[in-house]
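Colleague: Okay, structure incoming, though there's no sequence with it:
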């Protein structure tokens, strides 16, 4: 889904063009979206299932590691460290997955509580230790990494939480004689860097890969037999209603890196919520029952894909300007009618990015025709308002994100 500029879904355009030309289209995925599965259930799509892994490889064993009250070493549980050691001793490779680059997501003063914040966004700055920088992952602004607290001048600065850079350092310190390869946006920006790292892994020597979503799919590492996944809990408890779906897809994709050849693979998922029902379904029964469970919940709540949505977004130099504009659009649109509703206007969870404030007005309808009728009325209400260059507004149909 193209989210910036001209908004469109490449998948949906492919399906529409295929329909226009009476041409079959194949959508291939180990983790199909709930929209695609809903289309299967309603007879719009025909499902073809691949029941075996390529090359006859067996599915990995997935285990949950309860890390509550565990003594973590920069995010890694003792059981995870032992599993890595055993894997390396067998001459195999391990992959540690954390979808958070940098050294640490937060720098804080232990004396006065100061936190390194971005001057342009409502987020904390991420520590990039090798570059000696505090960097914003939203607007890309950066500052030098301070040696002492800018507020109280104390030197007791603490790093809260690990990123891939910190994991790399921890693993290099623990496994001194083993190559640790970090694959994220910071290490693969140079020409040929990704190719060189993949070639190093495929040499077949015991090594540890550390990486972000860049490692989740599209790579075939025959000797990777252990995958350790950190911080799955963020997706399970996300305020975004698609959070659990994304977490399940990511887990399944990352798990697919383990045991892709003849050797059996193992996946360890570190979690503070081992009893979470959705996580339990995913681990014990695979992706399909997990997705069907989520679909049932979406239907009960009247959320996509069991309904249709659009978002009218506004961004301006003040939150009040965004809210006032969207309130006027909502009033001008009138009552949504039966089986349709407005949600908002609501400020985005990160309200300010790059000194621009953002709000959303969400439209929900049970029927597609009903949604477009509402949208036409909303557009007619918005256009005469003439907010000028200080405020920009957009319409996004079938949004992947509400904010």
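Modeller: Happy to help now that I have it. Since this is a predicted model, take the numbers as computed values, not measurements. Residues are numbered from 1 along each chain as shown.
Colleague: make it CA atoms for all contacts and neighbour counts henceforth
Modeller: Noted.
Colleague: so where do the helices sit in the stretch 101-250 of the chain?
Modeller: 164-174, 193-201, 233-236, 243-255 (DSSP state H, counting those that start in this stretch).
Colleague: what's next to the longest strand belonging to the chain, contact-wise?
Modeller: Longest strand in the chain by number of residues (criterion: DSSP state E): strand 340-353. By Cα atoms under 8 Å, 6 or more residues apart in numbering, the list of residues contacting strand 340-353 from outside reads 120-123, 138-139, 319, 323, 326-327, 330, 336, 357-366, 370-371, 403.
Colleague: Now restrict the residues you listed to buried residues only.
Modeller: The neighbour-count test (16 or more other Cα atoms under 10 Å) applied to the contacts of strand 340-353 identifies 120-123, 319, 323, 326, 330, 336, 357-366, 370-371, 403 as buried.
Colleague: Quick one: mark the members of the residues you listed that sit in strands.
Modeller: Those of the buried ones among the contacts of strand 340-353 lying in strands (DSSP E): 357, 358, 359, 360, 361, 362, 363, 364, 365.
Colleague: Return the residues in contact with the residue lying closest to residue 129 once chain neighbours are set aside.
Modeller: With Cα to Cα, 6 or more residues apart in numbering as the criterion, residue 129 has its nearest non-adjacent residue at 5.8 Å, and that residue is residue 103. Counting by Cα under 8 Å, 6+ apart, residue 103 touches 126, 127, 128, 129, 162, 163, 164, 165, 166, 167.
Colleague: In addition, the following structure is provided for comparison:
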């Protein structure tokens, strides 16, 4: 006869606490257990030092390295059920792979309100319905005209109205309660995210577009892998209709009762992407990005976790959204650097998307016109299925880059005369022009024409940017601000001049050259106000002749059908940087910017200003396109033994004390090399060397680089180094972090 007694409660709970310490902390369970019992995944409130924190139970066991008398009890259990299993798996993997503390990983991956101990439940709202509209002229309402009017309004809305909508029409809760007491209306509670599919209506709110041959072929391949892990690299030129392929793939996934997660690189793209999905589908679509309030983020998270939301769209942090029925993951613009978190938990959302799709055995789509070299190499090796779309949805081919030599030419606002003439001709034809300059502010710096002094930041190895609105000098690295000097602080000369051009200067110059044409500047400074960017894009899409001046914010993903000329003010800025990925990233950006031209009825043109028109890589990009340049760069990386052919990790160390930092960095390098030699691990250790910007925010920065042919060897070496740093007393006097698969050396 089997023993049916319940399992014995654990004596010890191993809890992950939000801290940089890579270990669990032991507590003993207190109070009545939740209905599910003590299981991993429950949130608990515990005392940690002098404060109370919210942690997550990871282990339930009967033993502890500490004496039981020294263990603290938990203060409260916050959940009746554990957090979603798929989310817990992803957090465990992320902490392991990126060599990060599990407690801190869990805290970063959950909404702020859950970190604060709020219940993991959906917010609800009231929806009022008329029970019988025929009683509108009931004698009970003859002396209550407002109640009668309210009942009439509700009768005109079969699906009912929310309390908020009713109060907006100047009705009161007392009137609702009075009608409810007369049984003329009833109230139902509903979650904020409800299924919007009306009974008898289909999944689509608007019909799908007709696909061309390339789109149809790509979609057919994607449909083949709907029931398994099927990673595909969808490489389509800008304007080739990748989004329509995504929409029709998602239609097939949602029709099977499953969910789709779509990652996009920029928060600025969220409204237009969300709008397109909402217009197409009748199912709930939620967005997750940094612009949401804490309550909105938790609502969206809970809707996805419960399965109410069928489509989830978000920026990089949305990769941690729990899904009840995962069906597909799509990463749009997979090459984009914004998918990599650059501080704290330094994860890459694209790479986590690959692992998550494999874990769930669902298809993965990585879309881009300019794929990363990592993804291209995976496709070459057969790890990804490569799908190409070279035809634009319009009849016009993608615009070619035309290199314009700027040597020995007078510039106005960064523009040379032939380019200014081309801008004028385009505006005269009734079209729009996009001027791309990846520097905000009026000018990169302020200089003295008499002695050569330049405005430099006191806290960084960088020059301060000149701004005109408002007038000031600002450091874009530490955000330090300074008033404009009346004279040169070195020689006293009043001949101070702006050096170079930024978006503000280009805007001012274009306004002077073309006074009858509106100029829209789109950068981080001009779009700080809520909805500022949406308002400008609405004006731009009216189609009247206009000049658009913008940074990367304008270059990515936006459909600007009336732009037929794109001008790149300075193509050299990113081509000759010290980072080995600089050329790849600059080429991707140039191609993305070029893709804004000629997306509708008229062909496009792209003028690229450069001091080095004979540079072989730039010429290769202009004449044969990104794919040819990527092939060359992949071969160069193979010869130089650089990623993606090898795996890399970067130990970053920083401190305000330069001598102390140098000693610690040298000690770390020596200890690491000794360990590698003794263990026989085939891992290279390079450095320490100064970071590309050695002094930033009044702190000095040094780096130690590890690289290996095999990922497992690199992680073994990194785990040993992290463990040594955590034990080393000197390491506590500096700030250090380990960046697995760094995307930039700065």
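Modeller: Nice, I can see it. Quick caveat, the model's predicted, so the values are computed rather than measured.
Colleague: Which stretch of the first structure lines up against stretch 95-110 of the second structure?
Modeller: Aligned by TM-score structural alignment, stretch 95-110 of the second structure corresponds to no residues of the first structure.
Colleague: Please apply the same query to stretch 446-456 of the second structure.
Modeller: Residues 107-117 of the first structure are matched to stretch 446-456 of the second structure when aligned by TM-score structural alignment.
Colleague: can you give me the offset of that stretch from its chain's centre?
Modeller: Put simply, stretch 107-117 of the first structure sits 27 Å off its chain's centre (Cα atoms, centre = their mean, to the nearest Å).
Colleague: In the first structure, which residues correspond to the helix or strand harbouring residue 190 of the second structure?
Modeller: Assigned by DSSP states H and E, residue 190 of the second structure belongs to strand 185-191. Aligned by TM-score structural alignment, strand 185-191 of the second structure corresponds to no residues of the first structure.
Colleague: which residue is nearest the middle of the first structure?
Modeller: residue 246 (6.4 Å; Cα atoms, centre = their mean).
Colleague: Count the neighbours of the spatially closest residue to that residue that is not a sequence neighbour for me.
Modeller: What sits nearest to residue 246 of the first structure in space, not counting adjacent residues and going by Cα to Cα, 6+ apart, is residue 235, at 7.0 Å. By the measure other Cα atoms under 10 Å, the count of residues near residue 235 of the first structure is 18.
Colleague: Against residue 195 of the first structure, how distant is residue 235 of the first structure?
Modeller: Relative to residue 195 of the first structure, residue 235 of the first structure is positioned 30 Å away (Cα to Cα, to the nearest Å).
Colleague: same deal with residue 273 of the first structure?
Modeller: Look at residue 273 of the first structure and residue 195 of the first structure: by Cα to Cα, they are 37 Å apart.
Colleague: same question, residue 86 of the first structure
Modeller: From residue 86 of the first structure to residue 195 of the first structure the distance is 28 Å (Cα to Cα).
Colleague: do the same with residue 401 of the first structure
Modeller: Residue 401 of the first structure is 32 Å from residue 195 of the first structure, by Cα to Cα.
Colleague: Nearest spatial neighbour of the aligned residue in the second structure for residue 366 of the first structure, chain-adjacent residues omitted?
Modeller: Aligned by TM-score structural alignment, residue 366 of the first structure pairs with residue 709 of the second structure. Leaving aside its sequence neighbours, residue 709 of the second structure sits nearest to residue 646 (Cα to Cα, 6+ apart; 4.9 Å).
Colleague: residue in the second structure matching residue 92 of the first structure?
Modeller: Using TM-score structural alignment, the partner of residue 92 of the first structure in the second structure is residue 431.
Colleague: My read is that its match contacts residue 563, right?
Modeller: Yes - counting by Cα atoms under 8 Å, residue 431 of the second structure does reach residue 563; the two are 6.2 Å apart.
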